[in-house]
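> Task: produce atomic coordinates for the following.
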Amino acid sequence: MKQNKYDDSGFFANYSQMPRSIGGLNAAGEWPVFRSLFPELRDKRVLDLGCGFGWHCRYARQQQARSVVGIDLSENMIVRAREHTDDPAIEYRQLAIEDIDFPAEEFDVVISSLALHYVERFDIICRKVHQYLVPGGSFILSVEHPIFTALAAQDWYYGAQGERLHWPVDDYQSEGLRQARFLDHDVTKYHRTIETHLNALIDSGFRIKRISEPQPSPETIAAHPEMKDESRRPIFLLIAAVKD
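The predicted model follows:
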């Protein structure tokens, strides 16, 4: 199923008010770690799967990437990305991740930020990306952490006084569709274990270079005390892989 919640006017309005939607990459807590996984981008051909507002596409060009293609299923996302981009070396296409079709060895780097947990067949995307990358090419991706997606509720277990007692994990090994609540809307996500993520990449011919489960820095927590509980469980899983 190809889900396009971002063209729902109410959902998109809520999403547009998120800090990362307003402040860009520097407002995304995982960005410093995600950025550290990138290879050298100078003179590289880059593909961004689920490009959203185009933040990563513009960053790649700031790092002197030769060309960037950003794809997203949402017309709203693509329109916003084009409005904030004045660079002929960046091309945006309205296209579902599931429908990507490029020539073999078309790209040097493929990135995807917080989009692939909306895609049902991660293994198929891994095989396609492997085909589209040159030998030695990099696939850098982030998804919601399986600890976070295992239960559709995606919420803490609270005590009698409303205190956060713990983050519940159940049905972790039961992979598949989850109907989650995000920005006051029902959203379809797909839960996969860490094992499945890594083995799908390995089986497609990738070598795993690094994984990360980033948490807020002490400086971030000091500046934003409301984030102190975010180090009690991971929110994101970041993976850097290479096509040998």
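> contacts, neighbours, all on C-alpha from now
Fine.
> what about Ser174, which SS state?
Using DSSP: H, G, I helix; E, B strand; the rest coil as the criterion, the local structure at Ser174 reads coil.
> Helices along this structure, start to end?
Taking DSSP state H as the criterion, the chain contains helices spanning 9-16, 19-23, 31-36, 55-62, 75-83, 122-132, 146-149, 194-203, 218-223.
> Identify all contacting residues around the third one.
Helix 31-36 is contacted by residues Leu25, Ser142, Ser212, Pro214, Leu238 when judged by CA atoms under 8 Å, 6 or more residues apart in numbering.
> re the thing from before, can I get the helices of the chain in JSON lines with distance to Arg93 and mean neighbour count?
As requested, the helices of the chain are arranged in JSON lines below (distance: least, CA to CA, whole Å; neighbours: other CA atoms under 10 Å):
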{"stretch": "helix 9-16", "distance to Arg93": "19", "mean neighbour count": "15"}
{"stretch": "helix 19-23", "distance to Arg93": "20", "mean neighbour count": "14"}
{"stretch": "helix 31-36", "distance to Arg93": "23", "mean neighbour count": "14"}
{"stretch": "helix 55-62", "distance to Arg93": "12", "mean neighbour count": "20"}
{"stretch": "helix 75-83", "distance to Arg93": "7", "mean neighbour count": "17"}
{"stretch": "helix 122-132", "distance to Arg93": "17", "mean neighbour count": "21"}
{"stretch": "helix 146-149", "distance to Arg93": "28", "mean neighbour count": "24"}
{"stretch": "helix 194-203", "distance to Arg93": "25", "mean neighbour count": "16"}
{"stretch": "helix 218-223", "distance to Arg93": "35", "mean neighbour count": "12"}
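> Could you name the helices and strands sitting against the strand ranked longest in the chain?
Here the longest strand in the chain is taken by residue count, with DSSP state E as the criterion, and it is strand 133-144. With contacts taken as 3 or more CA pairs under 8 Å, 6 or more residues apart in numbering; DSSP states H and E, strand 133-144 sits against strand 107-113, strand 236-243.
> One more, so I can put them side by side:
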Amino acid sequence: MKQNKYDDPIFFDKYKQMARSVDGLKAAGEWHIFQKLLPSLNNKRVLDLGCGFGWHCQYAVEQGASSVVGIDISEKMLNVAREMTPIEIQYLQMPIEDINFLANSFDVVISSLTFHYIASFSNICAKVYECLAIGGAFVSSVEHPIFTANSNQQWCVDNNDKRLHWPIDNYFDEDIRKTNFLEVEVLKYHRTLTTYINTLIECGFKIISVIEPQPDNELLKTDPLMQDELRRPMMLIISVSK
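As a prediction, this is how the structure comes out:
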């Protein structure tokens, strides 16, 4: 199932007002960790799957990448990306499930918060393995399985809206979750931590790092609600090599 909520005008208007849409990578609580897991991008061929507004693509260019390709299903997202980021970046509109690059096409493949929207993680991992050069790096982030397990994806609160705890249910039921994001129903695919790790191993990758990032210290200082993000992991970042 290939979703494209971002080309809906109402949803897109809400999404582009989010902090990470306005301020880019510095507003992404996990970026300080994701950035550290990236290899040197100097003179590297970089592919970004689910590139959105192109923030990671722009970073790759700034770091001296020899070529950068960004893939996204949303025409609206890519229109903004083309306006904001350097002309050296090649943006392609397609579902990331449909990529079909030749072997040894890229040195680094990245993806930020995308794979929980696609039905087959194993298929995309196999395609990334095929197009990645020997020794190449694949760094990706997803919503943490603890976050996706319960389709509600909301804190349990008391009568005063004080956040009590994060509910986890049906963790081992790997299936579609109908969630609410920006007041729109969005389908997400819940997978266990075991599935994410073992799928990468079965596709031939070597695990380098598995990190459950905590928010950046600056965000913790400026946004009081971010303190609650220390109570349960929201994201999972995995770095592997071919």
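> so which of the helices of the first structure comes closest to Tyr157 of the first structure?
helix 146-149 (13.0 Å; CA to CA).
> Now that closest one on the second structure. Mean distance?
Following the fit onto the second structure, the mean deviation recorded for helix 146-149 of the first structure is 0.4 Å by mean CA distance after the TM-score superposition for the first structure.
> So what touches that helix?
Outside helix 146-149 of the first structure, the residues that reach it (CA under 8 Å, 6+ apart) are 154, 169, 172, 178, 189-194, 233-237.
> Pick out the residue closest to the middle of the first structure.
In the first structure, the C-alpha closest to the average C-alpha coordinate belongs to Leu114, at a distance of 1.8 Å (CA atoms, centre = their mean).
> Which residue numbers in the first structure does stretch 2-20 of the second structure align to?
In the comparison with the first structure, stretch 2-20 of the second structure aligns to the range 2-20 (TM-score structural alignment).
> got the helices and strands packed on strand 133-144 of the first structure as TSV, with mean neighbour count and distance to Ala222 of the first structure columns?
Listed next are these as TSV, based on neighbours: other CA atoms under 10 Å; distance: least, CA to CA, whole Å:
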stretch	mean neighbour count	distance to Ala222 of the first structure
strand 107-113	23	26
strand 236-243	22	21
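> would you turn these into a markdown table with distance to Asp87 of the first structure?
As requested, those are arranged in a markdown table below (distance: least, CA to CA, whole Å):
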| stretch | distance to Asp87 of the first structure |
| --- | --- |
| strand 107-113 | 19 |
| strand 236-243 | 27 |
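> Which stretch among those approaches Arg164 of the first structure most closely?
strand 236-243 (19.6 Å).
> between the closest one and strand 133-144, how big is the angle?
Compare the direction of strand 236-243 of the first structure with that of strand 133-144 by axes from the mean of the first three to the mean of the last three CA atoms, to 10 degrees and you get 170 degrees.
> What lies in contact with strand 236-243 of the first structure?
By CA under 8 Å, 6+ apart, the list of residues contacting strand 236-243 of the first structure from outside reads 30, 34, 37-38, 130, 133-146, 148, 201, 205-214.
> show me what contacts Ala60 of the second structure?
Ala60 of the second structure is in contact with Leu41, Val46, Val68, counting by CA under 8 Å, 6+ apart.
> And stretch 38-57 of the first structure, end to end?
One end of stretch 38-57 of the first structure to the other measures 13 Å (CA to CA, to the nearest Å).
> One more: stretch 148-165 of the first structure?
16 Å.
> The second structure: matching residues for that one?
Under TM-score structural alignment, the match for stretch 148-165 of the first structure is residues 147-164.
> Look through the first structure and report the residue furthest from the middle.
Farthest out in the first structure is Ala160, which, by CA atoms, centre = their mean, sits 34.9 Å from the centre.
> May I see the PyMOL selection of the buried members of the contacts of strand 236-243 of the first structure?
This is how PyMOL selects the buried members of the contacts of strand 236-243 of the first structure, with burial counted by 16 or more other CA atoms under 10 Å:
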select buried, resi 30+34+37+38+130+133+134+137+138+139+140+141+142+143+144+145+146+148+201+205+206+207+208+211+212+213+214
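> PyMOL command for the buried members of the contacts of helix 146-149 of the first structure?
What follows is the PyMOL syntax for the buried subset of those, where burial is set by 16+ other CA under 10 Å:
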select buried, resi 154+172+178+189+190+191+192+193+233+234+235+236+237
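> Number of residues surrounding Asp184 of the first structure?
Using other CA atoms under 10 Å, Asp184 of the first structure has 10 other residues around it.
> Pull up the gap between it and Leu198 of the first structure, please.
Noted for Asp184 of the first structure: a distance of 31 Å to Leu198 of the first structure, by CA to CA.
> same check, this time on Gly54 of the first structure
Taking CA to CA as the criterion, Gly54 of the first structure is separated from Leu198 of the first structure by 27 Å.
> for Thr85 of the first structure, same thing?
Taking CA to CA as the criterion, Thr85 of the first structure is separated from Leu198 of the first structure by 34 Å.
> swap in Ile71 of the first structure?
Using CA to CA, we find Ile71 of the first structure at a distance of 24 Å from Leu198 of the first structure.
> And Glu106 of the first structure, by the same measure?
Note on Glu106 of the first structure: its distance to Leu198 of the first structure, by CA to CA, is 23 Å.
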